[in-house]
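Novice: What follows is a predicted structure for the sequence shown.
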Amino acid sequence: MVSSPSRRAFTLVELLVVIAIIGVLVGLLLPAIQQAREAARRSQCASNMRQLGFALHNYIEAFNVLPPSSVVTYQGGAPVFGGWSIHARLMPYLDGVQHYDRINFDHSYDHASNTTASAVLIGLFGCPSDPKSSQKTTHFGVELGGVNYGWTMGDWYVFGGVNPSTMLSQKPRSAFFPNSSVRLAGMIDGSSKTMVAGEVLMQQKYNRDCGGLSSVTDPASIPTTNADPSTIGEYSSGCTLKTSGHTEWVDGHVHQTGMTTAWPPNFVTVDGSDNDVDLSGSREKDGEPTFAGVNARSYHPGGVHVLLGDGAVKFVGDSIDGTVWRGIGTIAGNEITNGF
């Protein structure tokens, strides 16, 4: 009788070694896969910003000026806010004519005639690295789509107001502000050295309606680039905390479709409740002078994408010097921006 050969199986030790090796390989591969995915998302994000740059230059070609961030007038002793954003004004140049045609600019974005247009989630306005970029929000029963790209609307001083008793005559130092008509030639610092937009986060917390001009009245008086927001007079008390920043692509307020260079990218601004918040002392719709710290932020490791006046997109690190960051946010400040 011929005996059958014995069959050798894995021992427990060998099986554990194999499992351990597989675990190590997976541990090595996962970060690489995540980095590859983030690289793809980052590339898509930069592409979105380039498209916004093309649209902006097409708008300039048509109107000879940059679009205003919003329109605010003073009629019958009260401000009237025509709040349509730059994003909305650029829609015809973003293959969005069908959306633009739905907008009734004679009424606000939450008017019954505009709820269809306002509810559209524009893919180009969202960065794929932001997990909330595909989410809509609801404001007073109106569904709205958000943005991950905010237009540069000031360093700290955003708007001089329209109320004759409090209005400040000095214009903001940025490319965009209410009622503006800035020409491309007005970028005295050079379009390649002037930032016109930067990344922001959807559903960002922000404090607003903080007492307006109770302490801050001078456009030339700007907090230091590492200032503690809790020490800044305008925000010392009375603010209302909101969680809906950058959730309304149709709204021209700085906390919705803008950003400021008050602090560097991803700078953590903590208020008394330990919230990382943006700050808007008074809203442009109130017709009063507005000072704000609406930070550029992103989920990309180490920095944010910015759009320059010549249409180029650049990645700026969180470690950029605060004075340089403010310098590239102005159009005619003659700042030294070496290292940018």
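Specialist: That came through, no problem. In this text the structure is predicted, and so the values were computed from the model without any measurement.

Novice: all contacts plus neighbour counts: C-alpha atoms, from now on.
Specialist: Noted.

Novice: what's the distance between the lengthiest helix in the chain and the middle of its chain?
Specialist: Secondary structure of the chain per DSSP state H: the longest helix is helix 12-63. Here the centre of helix 12-63 is set off from its chain's centre by 21 Å, with C-alpha atoms, centre = their mean, to the nearest Å.

Novice: Likewise for stretch 326-334?
Specialist: Worked out by C-alpha atoms, centre = their mean, stretch 326-334 lies 18 Å from the chain centre.

Novice: same question, stretch 190-208
Specialist: 4 Å.

Novice: Sketch out the strands for the stretch 51-200 of the chain, chain order is fine.
Specialist: 71-75, 78-82, 137-139, 142-144, 149-152, 157-159, 195-199 (DSSP state E, counting those that start in this stretch).

Novice: and the last one, what other elements does it pack with?
Specialist: The elements that strand 195-199 packs onto, with contact taken as 3 or more C-alpha pairs under 8 Å, 6 or more residues apart in numbering; DSSP states H and E, are strand 149-152, strand 258-259, strand 303-308.

Novice: here comes the other one, which I'd like you to weigh against the first:
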Amino acid sequence: MRTRLSRSRRGFTLIELLVVIAIIAILIGLLLPAVQKVREAASRAKCTNNLKQLGIALHSYADTNNGLPPAQIDNSGSAYSTPLSGNFGPNWAILILPYIEQTALFNQVSTSVTNQLQGSTSDQGWRAVGSYTIPTYICPSDSYNSVSCSQNTGGTASGFWARGNYAANEGPTGDGAINGTSTQANLSLSGLGPIWITTRAPYRCWTIQQIPDGSSTTILTGEIRAGLLATDVRGVWALGQAGSSAVGQYALGDDLLPNNTNSNADDIQGCTDNPTQGMGCYSAGNASNQAVFRSLHTGGVNVGMGDGSVRFLSNSISLQSFYQLGSGNDGQPLPSDAN
């Protein structure tokens, strides 16, 4: 009888196994940055599309209502936004809901909104929609926008505000409030943006065609970041406050360029100063009246222009260009780095 010789099977040695693991780790390390770049490119493209949709909505609103919506409604009669506990009204993002396929949501509070626009400021029922997350108002690059803001602002349905990442441009000066019914009286303010604070009815800003510097060279909307803490009101779509759904008084003081890392940069009631994370903030005041465009995209922020186009502003843009792009009526030709 013939005996069958058994063959011994040779397995991997420990050294060979470690080499394979090392090669796999190197490959993953090489691929990860590429995957991250693809993911960020997709997020930035989605953000760009959101701003285009907002531009279309604002154009439609302006055509229907003979003027852009107010960035925020300050019923206190002051030139700046009121404290969070103050009597403020619905903002631009609420007013354009019917133009971004959110008519059903808008209809829930349309009576309250109408009362506000007609001067009956005691009706705060419009706040009820502030807890809803609106996909068009969300940039996928900002992971902090998944946590609602719990800052107590007083009034109906207060304390639970959904996040958002887009702001109306009030301009780089703090002098942009309309204290009367005539908009023409404010056209000499060199830093006025296309969407303003307004303090009483009728609530109407420029039409697109009335922007003195032209719609293609004037920022209409842009990105903002959600607060890093639940009590930070920055990045709240329905809240008519600087930093929440509007930017203003930037390109001056300590809030100069997009995504600056200055301590105490934004002046926002109840915020937390986080300059190392690009969210510097001064909270000692009792009102929110200064904020700049911010994003988590690499190197800059997306902004929507008055003509409906979207630009990417570099963090290193010149201060002069940033000021003039934000101003709707500076009357000066743009510097070369702004074209």
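Specialist: On my side now, so go ahead. No experiment lies behind these values; they were computed from the predicted model shown.

Novice: how big's the offset between the longest helix of the first structure and the second structure?
Specialist: Superposing on the second structure and averaging over aligned pairs (mean C-alpha distance after the TM-score superposition for the first structure), helix 12-63 of the first structure comes out at 1.0 Å.

Novice: neighbours around A71 of the second structure, how many?
Specialist: 30 (other C-alpha atoms under 10 Å).

Novice: Please disregard the earlier target; I meant F88 of the second structure.
Specialist: By other C-alpha under 10 Å, 25 other residues sit near F88 of the second structure.

Novice: What distance do you get for it to C205 of the second structure?
Specialist: 17 Å (C-alpha to C-alpha, to the nearest Å).

Novice: Tell me who's in contact with the aligned residue in the second structure for G317 of the first structure.
Specialist: Per TM-score structural alignment, the equivalent position to G317 of the first structure in the second structure is S314. By C-alpha atoms under 8 Å, 6 or more residues apart in numbering, S314 of the second structure lies in contact with P258, G299, G300, V301.

Novice: can you tell me what part of the second structure the longest helix of the first structure aligns to?
Specialist: By TM-score structural alignment, helix 12-63 of the first structure lines up with residues 14-65 in the second structure.

Novice: picking up where we left off before, got a winner among the contacts of S314 of the second structure for most neighbours?
Specialist: P258 (26 neighbours).

Novice: In this structure that one contacts A291, no?
Specialist: No. Distance between P258 of the second structure and A291: 9.8 Å, which falls outside the contact criterion (C-alpha atoms under 8 Å).

Novice: ok so V2 of the first structure is a strand residue?
Specialist: No. Checked against DSSP: H, G, I helix; E, B strand; the rest coil, V2 of the first structure lies outside a strand; its state is coil.

Novice: Share the number of residues neighbouring it, please.
Specialist: Number of residues near V2 of the first structure (other C-alpha under 10 Å) recorded here: 4.

Novice: how close does it get to R283 of the first structure?
Specialist: 94 Å.

Novice: try G198 of the first structure
Specialist: 20 Å.

Novice: Same check on V17 of the first structure?
Specialist: 63 Å.

Novice: So those two - more neighbours on which side?
Specialist: More crowded of V17 of the first structure and R283, by other C-alpha under 10 Å: R283, with 22 against 12.

Novice: For A62 of the second structure, the count of nearby residues, please.
Specialist: Neighbour tally, A62 of the second structure, other C-alpha under 10 Å: 20.

Novice: how far away is the aligned partner of R89 of the first structure in the second structure from L239 of the second structure?
Specialist: In the second structure, R89 of the first structure lines up with L95, judged by TM-score structural alignment. As judged by C-alpha to C-alpha, L95 of the second structure and L239 of the second structure stand 12 Å apart.

Novice: Please apply the same query to R39 of the second structure.
Specialist: 30 Å.

Novice: Between these two, which is the more surrounded one?
Specialist: Taking other C-alpha under 10 Å, R39 of the second structure and L239 do not tie; L239 has more neighbours (30 against 14).

Novice: which residues of the second structure fall in helices?
Specialist: 14-65, 92-95, 103-108, 110-117, 319-326.

Novice: Enumerate every residue touching T137 of the first structure.
Specialist: When contacts are taken as C-alpha under 8 Å, 6+ apart, T137 of the first structure is in contact with E143, L144, G145, G146, T247.
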